[in-house]
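A.B. asks: fold the stuff below for me.
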Amino acid sequence: MQARKLSTGAVKLYWRYTFKGESDRVEIGLYDGKLPPKTLTPKDGRWTIAAAMDEASRLAQAHEDGKEQGGHAGLVKAKADAQAQAITNEAAAQALAQAEIDRRSKYTLAELLKAYWLNLEALGRSSHTDAKSILTNHAIAAFPDIACLPASEVTDEQIADMRRRLIEAGKERTANKLRAYMGAAYETARKAKTDPKIPVAFKGYEVKHNPAAETAANSESNKADKNPLSADEMRVYWNCIKDIGGIKGAALKLHLLTGGQRIEQLVRLKSADVTADTIAIYDGKGRPGKPARRHTLPLTAQAAEAIKLLDLSGEYAITTEVGDKIGTIHLVSSTLSRWAVDAVGDKITDFQAKRIRSGVETILAGKISKEMRGRLQSHGISGVQDRHYDGYDYLPELRTALEALDRELNSVKAGNVVAIKAA
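C.D. replies: Model (predicted):
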């Protein structure tokens, strides 16, 4: 042990040692002669000789035991490194904890469902509006406690409870649509790690399984309820709209004369997709996560006349906007449906615009093959050959089908139809 008197008159005590030919000293503390000489513990940072000797012995023993680690200097460094690593580990743990908090608040069920319908919109899928409505009303708003959970932690039982609420309210079809949209959202997130076509943001949800798909489906509620118009009712409908002028007449006639295309797709017809003898619309139905399929249709003479009533100077061909805004916003599908109902009045019992599409199949049955009726209305097109190898556009065959539709609509049989009003 070593003592050194300072310029202030105080005495400072040290432990001095030599290791590998080099000497060093370690400060113990200030000597305090007022303390009882046999005191072995420091008081307020001051030491007795006995206490300092005891501390020097402890340091010497630690130095001897730690020579393989570099003696006293090595032990000091190891302790400092350990403390620094502990601080680093604590900071890392806090960062991870905060990241988990952020992840849980960011990648919730509500955010997954929003990301899903926005992705549908980006893909040009008309179903994004229906998806947004159903998911917002029957998942996010109806079950806020579940909606704020991390999407990866939501269970099949919780989703079943969402559907049960709708089923008990008699809305079984809506319950099935909720299951379908939630299932599609989860499937998009689940596949995001291996499908580079899915936006990378979906990876953040860390979805490993699809809880919506694990709930029981109710196929009975998915049965079609089209109630198609009969051939005679189709002729009545044509007689109701054929003399209507302006944008209203053009939209109604184009819808029917191109084969009863899905209204939500037809109203999005762009001026750039109209030629002298064809139009092209985009069908995204049944193509989850994929761009809409281009569906080109020939124009019969009557359909071409209807096109002439449209102003094609803007982006959209069917629009009610005027002036500088012409063509910037397409016609709303519900507006076209309402125009059809107004045109029919009481001439067809329980008329709805959705019955026109299936009515086209009815009036063409027996005259056009089932396959060609499917191609006309862009449904039933599946299989490897159709998807990948069949590049033929079928325009001549589709024109034949639409010309047959024209002939049937303009036949004289409609004069024999008498509307029967519901009792």
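A.B. asks: CA only for contacts and neighbour counts going forward, please
C.D. replies: Fine.
A.B. asks: confirm residue 24 sits in a strand?
C.D. replies: Yes. For residue 24, which was evaluated using DSSP: H, G, I helix; E, B strand; the rest coil, the result is membership in a strand.
A.B. asks: against residue 83, how distant is the spatially most central residue of the chain?
C.D. replies: Nearest to the geometric centre of the chain sits residue 116, at 1.3 Å (CA atoms, centre = their mean). Relative to residue 83, residue 116 is positioned 47 Å away (CA to CA, to the nearest Å).
A.B. asks: and this one, so I can compare the two:
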Amino acid sequence: MSLTDKAIRDAKPKESVYRLRDGNVVCRGFGVTVAPSGTKTFFLSYTSPEDGKRKQVSLGAFPAVSLRDARLKAAETRKSVDTGIDPVAAKRDGIARRMAQRELGTLGDLLDLYASDLEMDGKRTAKEVRRITTKDIPPALLARPAHLVTRDDILDVLTPIAQRGKLIHSDNVRAYLRAAFELGLHAPSMTRWRGRTKDFQITFNPVATVRKSVSRKPRGQRNLSPDEIRTLWQTTLLTRPMHLALLLILATGQRVEEVLEATWSEFDLDQKIWRIPGERRKNRNKTAEPHLVPLTYLHIALLQAIKAETGHSAFLFPSRTGEGPRRYDSLNHSVRRYIGASGLASFSPRDLRRTFKTVAGSFGLSLEIRNRLQGHGLSDVGSVHYDRYDYLTEKRAAMLVWTRSLRRLLKGRKL
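C.D. replies: This next block holds a predicted model:
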């Protein structure tokens, strides 16, 4: 007989499982199982086209699944069997695929791998990669398997950044994402990562066809004029530690991070030398040699003022917790606030290094000696492979010319 809703509702549970089979010849093997608990479940029995064994697949519980819907599902399943598909095996394979999918590396895993790769090479950009991972990329996208990330997904990340007017930051995020996917593509063939990474199954780089927001980054052009230098030197609109950090950058011509992360152990005031270790230099991947910065009376006066102000035993410019040095962002924020309060034309802490280079040139110092004072890597064969002279004598003389001329420019104003 054909099953009816009433017959299924009236079926009483017994001590053991029993089945009510549907006499509807349209879909053979269809019926309902009645369990001792009273649960009634639709099923379809069939002979597997793969191994010839009798099998049974569940089609849902009554009454959550109606008899009509169960018959439709049974007809679809029977059609699959007739075309050579075993629904039990297909379900098992689907579960296996989903489990394997969960083991695939996500975009978050890929960016973590890229940041770790940068950290192994001592690259400071690793911190920025970790920062943009949490700030600029939606959690849902980070959780997606990396090989499923599309060009449109990348555009969905970059477009809001660019539309906020942050074109260069948008291009920076794009560059990090592109480099991360390139690493994911090649990690299996790299001795560093072979067998140590998740399976990303990346076959192409979805960032490769995404255009940049700007054709090229504008080159830094800003340097402070003599009047602006005098204004900055005597300002009271900055906190004392941040003011002293800016003055030390200008007075030494060194990089912002080299100044902010400096430790007192690097300074020998008796010998009037600041020895920046090779591992703290920007070109540390090309040389392990320290950079020797000669100090004059002006620098020593600044250092004494810094010591009196911050009083930290290890760092010249400690963080608020005292557990490490100040970060570049904190100085950048201070400068931004200072510009708003002073009305001075916009500049960044890095522009003070360019100011040193420019103004020292106007004082008659050659480009070569300015480059050596600032620790620029010289790329000619002689400098790279043969010249091991430290030029300290020449640098001392040049730094003295610089500080004396700077003092004249400041018209004798005190620190």
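A.B. asks: picking up where we left off before, counterpart of the residue nearest to the centre of structure 1 over in structure 2?
C.D. replies: In structure 2, the position corresponding to residue 116 of structure 1 is occupied by residue 114, as judged by TM-score structural alignment.
A.B. asks: is the residue nearest to the centre of structure 1 in contact with residue 187, as I believe?
C.D. replies: No. The pair residue 116 of structure 1 and residue 187 fails to qualify as a contact (CA atoms under 8 Å) at a distance of 10.0 Å.
A.B. asks: if we can go back for a sec, list the contacts for the match of residue 116 of structure 1?
C.D. replies: With contact taken as CA atoms under 8 Å, 6 or more residues apart in numbering, residue 114 of structure 2 is in contact with 126, 179-180, 183.
A.B. asks: can we see that at 10 Å?
C.D. replies: By CA atoms under 10 Å, 6 or more residues apart in numbering, the contact list for residue 114 of structure 2 reads 108, 120, 126, 129-130, 176-177, 179-184, 187.
A.B. asks: only the buried subset of those, as a PyMOL command please.
C.D. replies: Command for PyMOL, covering only those of the contacts of residue 114 of structure 2 found buried under the criterion 16 or more other CA atoms under 10 Å:
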select buried, resi 108+126+129+130+176+177+179+180+181+182+183+184+187
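A.B. asks: so in structure 2, which helix runs the longest?
C.D. replies: helix 167-186 (DSSP state H).
A.B. asks: mean shift between it and structure 1?
C.D. replies: Relative to structure 1, and after both are superposed, helix 167-186 of structure 2 has an average distance of 2.0 Å to its aligned residues, where the measure is mean CA distance after the TM-score superposition for structure 1.
A.B. asks: that helix packs against which elements?
C.D. replies: helix 107-120, helix 125-135, helix 151-163 (3 or more CA pairs under 10 Å, 6 or more residues apart in numbering; DSSP states H and E).
A.B. asks: flag every buried residue along the helix of greatest length in structure 1.
C.D. replies: Counting by DSSP H, the longest helix found in structure 1 is helix 71-106. Burial within helix 71-106 of structure 1, assessed by neighbour count using 16+ other CA under 10 Å, is assigned to 71-73, 75, 104, 106.
A.B. asks: equivalent analysis for stretch 399-415 of structure 2, please.
C.D. replies: For stretch 399-415 of structure 2, burial by neighbour count (16+ other CA under 10 Å) applies to 399-403, 405-406, 410.
A.B. asks: so can I have a markdown table of these showing distance to residue 381 of structure 2?
C.D. replies: As requested, these are arranged in a markdown table below (distance: CA to CA, whole Å):
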| residue | distance to residue 381 of structure 2 |
| --- | --- |
| 399 | 26 |
| 400 | 29 |
| 401 | 29 |
| 402 | 29 |
| 403 | 32 |
| 405 | 34 |
| 406 | 34 |
| 410 | 40 |
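A.B. asks: take these and keep only those in helices.
C.D. replies: 399-403, 405-406.
A.B. asks: ok now the longest helix of structure 2, how far from the chain's centre?
C.D. replies: Chain-centre distance of helix 167-186 of structure 2: 9 Å, with CA atoms, centre = their mean, to the nearest Å.
A.B. asks: now do that helix and helix 151-163, the angle between them.
C.D. replies: Using axes from the mean of the first three to the mean of the last three CA atoms, to 10 degrees, the direction of helix 167-186 of structure 2 lies 160 degrees away from that of helix 151-163.
A.B. asks: so where does residue 356 of structure 1 fall, helix or strand?
C.D. replies: helix 354-364 (DSSP states H and E).
A.B. asks: by contact count, what packs against that helix?
C.D. replies: Based on contacts counted as 3+ CA pairs under 10 Å, 6+ apart, the elements that helix 354-364 of structure 1 packs against are helix 231-241, helix 246-257, helix 333-344, helix 370-376, helix 395-409.
A.B. asks: against which helices or strands is the first one packed?
C.D. replies: Applying 3+ CA pairs under 10 Å, 6+ apart, we find helix 231-241 of structure 1 packed against helix 246-257, helix 333-344, helix 354-364, helix 395-409.
A.B. asks: show me which residues of the second one are buried.
C.D. replies: Buried residues in helix 333-344 of structure 1, counting neighbours by 16+ other CA under 10 Å, are found at 336-337, 339-341, 343-344.
A.B. asks: tilt between that helix and helix 354-364?
C.D. replies: Relative orientation of helix 333-344 of structure 1 with respect to helix 354-364: 60 degrees, computed using the same axes, to 10 degrees.
A.B. asks: so for stretch 139-150 of structure 2, what gets flagged as buried?
C.D. replies: 141-142, 144-147, 149.
A.B. asks: in helices only, show me the residues you listed.
C.D. replies: The helices in this structure, assigned by DSSP H, contain 141-142 from the buried residues of stretch 139-150 of structure 2.
A.B. asks: dump the buried residues of stretch 139-150 of structure 2 to TSV, plus distance to residue 356 of structure 2.
C.D. replies: Shown next, in TSV, are the buried residues of stretch 139-150 of structure 2 (distance: CA to CA, whole Å):
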residue	distance to residue 356 of structure 2
141	44
142	43
144	48
145	48
146	45
147	48
149	46
